[in-house]
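Q: pasting the sequence and the predicted model now:
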Amino acid sequence: MLEKYLSINEDVKKALENNMPVVALESTIISHGMPYPQNVETALLVEDEIRKNGAIPATIAIINGKLKVGLTKDEIEYLGKEGLNVIKTSRRDLPVIVAKKLNGATTVATTMIIAAMAGIKVFATGGIGGVHRGAQETFDISADLQELARTNVAVVCAGAKSILDLGLTLEYLETNGVPVLGYQTKELPAFYTRKSGFNVDHRMDTPKEIAETLDAKWNLNMNGGVVITNPIPEKYAMDYDTITNAIEEALKEAEEKGIRGKESTPFLLSKVKDITKGASLESNIKLVLNNAKLGAQIAVELSK
């Protein structure tokens, strides 16, 4: 039945059949994360980074209602040009986008779902969603967290986006039994910065150690994902106070304009980019490349 909906690129299919390392990538970053043509350039750079580190990239999106695992260069270009016309697709949207044969850009949650359908275990992204500030009143909690509790995919990220309530995000993951690992760090990175003031569950020093942990978790039939946090490289990290002030300013404006739900993250990230005069976008690109590299290294170890 799945074949009706799922379309796996030939290179990706061959790699999966031969137990070769594959890394899933999301498409929201292409259509909603950056302007054209930077979005397309970045997507192709990220794929190259994965290949350079010995794995096969599988960018995931929905095109004309088909769940695509491994996009062609033309499909990436198409998504980049279409930009915001492509529907940002989370778990709840997925059946509608498929049934209506629309185009969808996959969030962390949806990329995990489709990666799991295809049999891909490792996924590299920028940052995961989480518990929004003020969630005790709004109940605004990203579907990414629930997906991590139920879907067997490891997500390599630069922590949760610093526009979120990081403490509550960690609490939510703990309640749902999702391990949060720090690659060569004990402190939870906060996307643009290496600091957050919060600790991860366990520090891991090598991709091999992480792969062995994933293997043990799933061999024990413990369902659900793992968050692997990978701090942005020191030289591209933004100043903690600068980014904190920019976020506070952006949050205040979002509150005044009544921006909520799925609109809030793109609005806040765009505001932060304006306030930091584009420096946050540059950091964003560097951290995604850094996560792609680690994702590939983990996938290589896992395939052994």
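A: Yes, it's here.
Q: C-alpha from now on. contacts and neighbour counts both.
A: OK.
Q: what distance do you get for Leu148 to Glu49?
A: 25 Å (Cα to Cα, to the nearest Å).
Q: oh, that last question was meant for Asp215, not what I typed.
A: Applying Cα to Cα to Asp215 and Glu49 gives a distance of 24 Å.
Q: quick one: which of the two has more around it?
A: Counting neighbours by other Cα atoms under 10 Å for Asp215 and for Glu49 shows that Glu49 has the greater number, 23 against 12.
Q: helices or strands next to the longest helix along the chain in the packing?
A: For the chain, the longest helix by residue count, based on DSSP state H, is helix 279-303. Here helix 279-303 touches strand 22-25, helix 38-52, strand 122-124, strand 154-157, helix 207-219, helix 264-275, going by 3 or more Cα pairs under 8 Å, 6 or more residues apart in numbering; DSSP states H and E.
Q: the structure to be compared is supplied as follows:
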Amino acid sequence: MSRTLLPLLLIALLIPPQGASASAEPALLEMERLAWRSARFEASKLLFRLKLRVELEHLPAAEASPLLWRPPGEEGLLPRGEQVVHLRLDSRVAGRHREVELWLDSADGRVLQRTSLDHKGRRSHFKVHRFREGGVVILRRRPADGEEAERPPATWSDVRRKVQSWSAGAGAPSEPNALLPLLAAAPLERKGDGITLPFFADARVIDTRFEVVEEGQGSYRFRIIGEGGKGEKRKHRREVLVVHASPEEEALSFLGLEGKIEVVLDRRLRVPLEIRGRAPVVGEVTIRLQSVEPAGR
């Protein structure tokens, strides 16, 4: 996945810069606990095929803020923490290719901005979700025809903008695509630990409860990438936490899995070893870690 694709698209949209917030609040989530910087996952069952690559980095708030879109006439959320977690996901699910970038506030995991590029030929579309207090501003670009679809998304002429709002008491949400780093940063250490987080999905905020239902050890086959990107895929004996994610509504989905999701979390690396849930038509699916690159390598 290109490390600069979506930021360059935003620059091409002539989005003016925005300054960083001067205030910071105590962290609910500990983003510094993220002990990995990239991971790759796969799943296969009948017609369901998934390949996912996740990359993340920590940026100073002052460096990240100018990269965020400032919608005319709107005031987007600014980071309250000293850092912003920049998350990139490149997924291929059931023939659908999507690139997503998220900018998360390190103070509480709320999403500041989401950009997505869906590759569908003439039906491709590029979206920017810029979150603000009590809502989100959405900019969508599509190609007008097949010829335009061959050009960069910043040149697509079918442009629409809309604003969505939610109740004042809903809280500042995160986003389902941020599930992996949020689980890593959440205060989940032993059986019975839990946390409830709000997510923006299906044009509304949906609370989701995460709870550790089991802890123990297990053997899992994956690769730990070392210097130079080398490493062998082999079985590793790991201490794990089994976390149940229970949204208050079935509308919440993650990587094609809907409703309740079970995550086997590596206690030390804080990376999911398995993600289990139900996909439409095919039923129960397990997404497995293929490789992980620890932070600091």
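A: Now that the structure is in, tell me what you want to look at. The model shown is predicted, which means the values in this text are computed figures rather than measured ones.
Q: TM between them?
A: Once superposed, the chains reach a TM-score of 0.26 (TM-score structural alignment, normalised by the length of the second structure), with 126 aligned residues with a Cα RMSD of 6.4 Å.
Q: re the thing from before, ranking the helices and strands packed on helix 279-303 of the first structure by burial, who's on top?
A: strand 22-25 (a mean of 32; mean count of other Cα atoms under 10 Å).
Q: residues making contact with it?
A: Residues outside strand 22-25 of the first structure that contact it (Cα atoms under 8 Å, 6 or more residues apart in numbering) are 12, 15-16, 50, 55-60, 111, 115, 120-125, 292, 295-296, 299.
Q: which of those are buried, as a ChimeraX select command?
A: The ChimeraX command for the buried members of the contacts of strand 22-25 of the first structure (criterion: 16 or more other Cα atoms under 10 Å) is given here:
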select :12,16,50,55,56,57,58,59,60,111,115,120,121,122,123,124,125,292,295,296,299
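Q: the helix or strand Glu101 of the second structure falls within: which residues count as buried?
A: Per DSSP states H and E: Glu101 of the second structure is located in strand 96-105. Within strand 96-105 of the second structure, the residues scored as buried using 16+ other Cα under 10 Å are His97, Arg98, Glu99, Val100, Glu101, Leu102, Trp103, Leu104, Asp105.
Q: tell me the contacts of the closest residue to the second one other than its chain neighbours?
A: Ranked by Cα to Cα, 6 or more residues apart in numbering and with sequence neighbours excluded, the top spatial neighbour of Arg98 of the second structure is Asp118, at 4.6 Å. Applying Cα under 8 Å, 6+ apart, one finds that Asp118 of the second structure lies in contact with Arg96, His97, Arg98, Glu99, Ser124, His125, Phe126.
Q: tell me the helices and strands packed up against the strand or helix carrying Gly259 of the second structure.
A: Assigned by DSSP H and E, Gly259 of the second structure belongs to strand 257-266. If you count contacts as 3+ Cα pairs under 8 Å, 6+ apart, strand 257-266 of the second structure packs onto strand 233-247, strand 272-279.
Q: roughly how far apart are the nearest residue to Ile56 of the first structure once chain neighbours are set aside and Glu282 of the first structure?
A: Computed as Cα to Cα, 6+ apart, the closest residue to Ile56 of the first structure that is not its neighbour in sequence is Val22, at 4.7 Å. Val22 of the first structure sits 26 Å away from Glu282 of the first structure, going by Cα to Cα.
Q: the stretch 1-150 of the second structure: strands as residue ranges?
A: 36-45, 48-60, 83-93, 96-105, 111-119, 125-132, 135-142 (DSSP state E, counting those that start in this stretch).
Q: isn't Leu117 of the second structure up against Lys127?
A: Yes. If you go by Cα atoms under 8 Å, Leu117 of the second structure and Lys127 touch, sitting 6.6 Å apart.
Q: wait, which of the strands of the stretch 1-150 of the second structure is closest to Leu182 of the second structure?
A: Among the strands of the stretch 1-150 of the second structure, the nearest to Leu182 of the second structure by Cα to Cα is strand 96-105 (9.6 Å).
Q: got the angle for the closest one vs strand 111-119?
A: With axes from the mean of the first three to the mean of the last three Cα atoms, to 10 degrees applied, the angle from strand 96-105 of the second structure to strand 111-119 works out at 170 degrees.
Q: which neighbouring elements make contact with strand 96-105 of the second structure?
A: Applying 3+ Cα pairs under 8 Å, 6+ apart, one finds that strand 96-105 of the second structure makes contact with strand 83-93, strand 111-119.
Q: ok so, going back, pull out the buried residues from the longest helix of the first structure.
A: Neighbour counts over helix 279-303 of the first structure (16+ other Cα under 10 Å) mark 279-281, 283-302 as buried.
Q: do stretch 272-286 of the second structure as well
A: Buried positions in stretch 272-286 of the second structure, judged by neighbour count with 16+ other Cα under 10 Å: Pro272, Leu273, Glu274, Ile275, Arg276, Gly277, Arg278, Ala279, Val285, Thr286.
Q: correct me if wrong: the fifth one contacts Gly283.
A: Right, Arg276 of the second structure. No. If you go by Cα under 8 Å, Arg276 of the second structure and Gly283 don't touch, sitting 10.5 Å apart.
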